[in-house]
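**Student:** Sequence first, then the predicted structure:
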Amino acid sequence: MLAVHARSLGRALAGAPWAQQAGGLAGVLAERGLARDPVYTAAFPSSSGSSNRAAHSSRRPEVHSTTVLCVRKDGQVVLVADGQVTMGGTVVKPNVRKTRKIGEHVIGGFAGATADALTLFERLESKLEEHSWQLTRACIELGKMWRMDKYLRKLDAALVVADQHTSLQITGNGDVLEPHDGVIAIGSGSPYALSAARALIDMPGMDAAAVAKKAMRIASDACIYTNDNYTSLQIDSEGKIQEIDINTVGGAGGGGAGSKA
């Protein structure tokens, strides 16, 4: 009998304008001291819980277990990533390659699920070919596809891509972001790497490779999901892509040391 009365009261309260101002039924119950009454809460459970669950289920998972950093300075672009893969509290692999060359003019790095990222890189390469290797246009098209496609929007990764002129970050939310200062970082260690790189970017005697090396070492020391087994790619002032050993670079002009064609 009480439950029937509660349901009737609930319908009446839900239709009242002041009930909406009070924050819905949950607010009405709280005002009347009935929020914890099992009869009323069973009769009309709070809608806020279901909305919170829906919001949580639609929220893209936070990307963990890596650090990827891209630094642009004085016509040089360096992309560096660590090699650690973490599953829970266990390091399952220390030397995964998270950077790659895309065609002859573009480099990219990823954080998140490897298979998902490789799928996205394949789609990006097809978009680059479709749009005459215009990086910004291709990334915008990928961002639209990633957000709207029923299959792609389930992919859990974040990408950083760069060519001789532009550096961009792409996310599954449809964001295509270009940094104002030439520095991008993604992954669990990105706050440390980004802060360090921005602090060092104006230092005299440090080129892009030296800035990236120091910033990644700081991130590796601070983030438990990031190791110091780095892979890195460089675009020089002529647009040529090289693989470099970031551990061997020095100060200005140091990016050429240990480089591979």
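**Tutor:** It's in.
**Student:** all contacts plus neighbour counts: C-alpha atoms, from now on.
**Tutor:** OK.
**Student:** in the protein, which spans are helices?
**Tutor:** 2-15, 17-21, 24-31, 38-43, 47-58, 114-130, 135-148, 190-200, 208-222 (DSSP state H).
**Student:** Select, out of those helices, the one closest to His165.
**Tutor:** Nearest of those to His165, taken as Cα to Cα: helix 135-148 at 9.2 Å.
**Student:** What residues of that closest one count as buried?
**Tutor:** Residues of helix 135-148 classed as buried by neighbour count (16 or more other Cα atoms under 10 Å): Leu135, Thr136, Ala138, Cys139, Ile140, Glu141, Leu142, Gly143, Lys144, Met145, Trp146, Arg147.
**Student:** for stretch 91-98, same thing?
**Tutor:** Pro94, Arg97, Lys98.
**Student:** How many residues are close by Tyr230?
**Tutor:** Residue neighbour count, defined by other Cα atoms under 10 Å, stands at 26 for Tyr230.
**Student:** Against that first model, consider the following:
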Amino acid sequence: MDRREEFPGWHGTTIVGVRKGGKVVVAGDGQVSLGQTVIKGTARKVRRITPGGKPVLCGFAGSTADAFTLLERLEKKLEAAPGQLQRAAVELAKDWRTDKYLRNLEAMLIVSDGRDLFVVTGAGDVLEPEHDVAAIGSGGNYALAAARALYDQDLDAEAIARKAMAIAADICVYTNGNLTVETLDA
């Protein structure tokens, strides 16, 4: 049986990553919903990890326990390949797709070391956005469209991320305005 059938109403998260002006910002909302009920409104879905002392921003959508498992794996990959986010993300995606345990995990990640910005999926994808904006989760498409529309305005990366998240929160019932925002210099 598909695990999504066991929890058909599990939703909740919007994560956006914006790279502009020598900075990368990853922002995420705080809402976790089960069906039509908000279970928690202040979840922290954006984290800063520092394997080998070099910070990496990680935002996750999907099952929290699954996402934490993936973050731990990513941290180990980064410890094995310090300063090589792309290599670590590709290795994580390969493991995620082929490992019997990991391939059942239901989450997506946006990761950045300030220079690179990637979306990592369980399908084996490591995607670098074409327009310096990436978004995932229930309201991801709304945040992505808003951030891309705002990108050419006279706004910095953080302002774009915050406005995009506000727009997503106004449209998506599984997204709220309680943000966690992390920034890195390129």
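**Tutor:** Here it is on my side, so go on. As the structure is a computational prediction, the values presented were derived from the model and not from experiment.
**Student:** now what about the TM-score between them?
**Tutor:** Overlay of the two chains. TM-score (TM-score structural alignment, normalised by the length of the second structure): 0.92; 181 aligned residues with a Cα RMSD of 1.9 Å.
**Student:** if we can go back for a sec, which of the buried residues of stretch 91-98 of the first structure lies closest to Leu9 of the first structure?
**Tutor:** Lys98 (58.6 Å).
**Student:** if I look at the aligned residue in the second structure for the closest one, how far off is Glu130 of the second structure?
**Tutor:** Lys98 of the first structure maps onto Lys45 in the second structure when the alignment is built from TM-score structural alignment. In this view, Lys45 of the second structure and Glu130 of the second structure are 24 Å apart by Cα to Cα, to the nearest Å.
**Student:** and what of Ser138 of the second structure?
**Tutor:** Applying Cα to Cα to Ser138 of the second structure and Glu130 of the second structure gives a distance of 21 Å.
**Student:** Gly62 of the second structure now?
**Tutor:** Where Glu130 of the second structure is concerned, Gly62 of the second structure sits at a distance of 24 Å (Cα to Cα).
**Student:** between these two, which one's more packed in?
**Tutor:** Gly62 (22 against 7).
**Student:** Excluding chain neighbours, what is closest to the residue opposite Tyr230 of the first structure in the second structure once aligned?
**Tutor:** Taking TM-score structural alignment, the alignment pairs Tyr230 of the first structure with Leu179 from the second structure. Distances taken as Cα to Cα, 6 or more residues apart in numbering place Asp29 nearest to Leu179 of the second structure, at 4.6 Å, with adjacent residues excluded.
**Student:** Please verify my assumption that that neighbour contacts Lys40.
**Tutor:** No: counting by Cα atoms under 8 Å, Asp29 of the second structure stays clear of Lys40, with 10.9 Å between them.
**Student:** hmm, back to that, now, which of the buried residues of stretch 91-98 of the first structure lie within strands?
**Tutor:** Per DSSP state E, strands hold no members of those.
**Student:** In the second structure, point out the residues matching stretch 71-78 of the first structure.
**Tutor:** Using TM-score structural alignment, stretch 71-78 of the first structure pairs with 18-25 in the second structure.
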